[in-house]
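**Q** Quick one: sequence plus predicted model below, questions after.
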Amino acid sequence: MGIGVSVFLLAVGGVLAFAVTDRLSGVDLTVVGYVLMGAGAIGIVVALMLANQSRRSTHTTVQERRDLRD
């Protein structure tokens, strides 16, 4: 899950938690909104940690050369 999807989940969760006042039988939209916001926050943290980890890693290229003299 990338940063864009995480921000989308935060936005949808915020709308469901704070702006929607409709009622569905058996579904609490406020709780669904909070769950989506939590998933979006966790997704952002994980995406940033993975991006930071790949930035700190170094890559080494090894080239082997052989002289073929008879």
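**A** That came through, no problem.

**Q** drop to CA atoms for contacts and neighbour counts, all remaining ones
**A** Noted.

**Q** I figured Ala47 hits Ile3, correct?
**A** Yes - the pair Ala47 and Ile3 passes the contact test of C-alpha atoms under 8 Å, sitting 6.2 Å apart.

**Q** ok, second structure coming up, stack it against the first:
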Amino acid sequence: MTIAGSIILIMLGAILTWAVEFDLAGLDINIVGVVLMLGGVAGLLFGLYRISLTRRAVGPIDEPVHRHEVYEEPDTRRTTVYEERRRVDEPPL
């Protein structure tokens, strides 16, 4: 579950808990909202934990990076000039 999915679950649970006044036989909408919010919080914590593990696993680089600046003369470019010539009696395009 991604972090965005977890936030969507939390928002949906909050809407069902506090904003919906609807009754179904044998189903409490408020409890469904609380369960969705708890699932969203658990998914959010797991997603953040997984991101922190990924960032820690990369670690620092032991060898320094040597960069050499190389400058080469660019090749001379050819430019082509196109001319359009029309006679006076030709209709415009």
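**A** Arrived safely. Every value quoted in this text rests on a predicted model; they were computed, and no experiment measured them.

**Q** tm score of chain vs chain?
**A** The TM-score (TM-score structural alignment, normalised by the length of the first structure) is 0.81; 60 aligned residues with a C-alpha RMSD of 1.3 Å.

**Q** for the second structure, what's the longest helix?
**A** Using DSSP state H to define each element, the second structure has its longest helix at helix 29-58.

**Q** Map Ser54 of the first structure onto the second structure.
**A** Counting by TM-score structural alignment, Ser54 of the first structure corresponds to Thr54 in the second structure.

**Q** Have a look at how far, on average, stretch 31-38 of the first structure is from the second structure.
**A** Its aligned residues in the second structure lie a mean 0.1 Å from stretch 31-38 of the first structure after superposition (mean C-alpha distance after the TM-score superposition for the first structure).

**Q** now that stretch: which residue numbers in the second structure?
**A** Using TM-score structural alignment, stretch 31-38 of the first structure pairs with 31-38 in the second structure.

**Q** Pull out the buried positions in that stretch.
**A** Val32, Gly33, Val34, Val35, Leu36, Met37, Leu38 (16 or more other C-alpha atoms under 10 Å).
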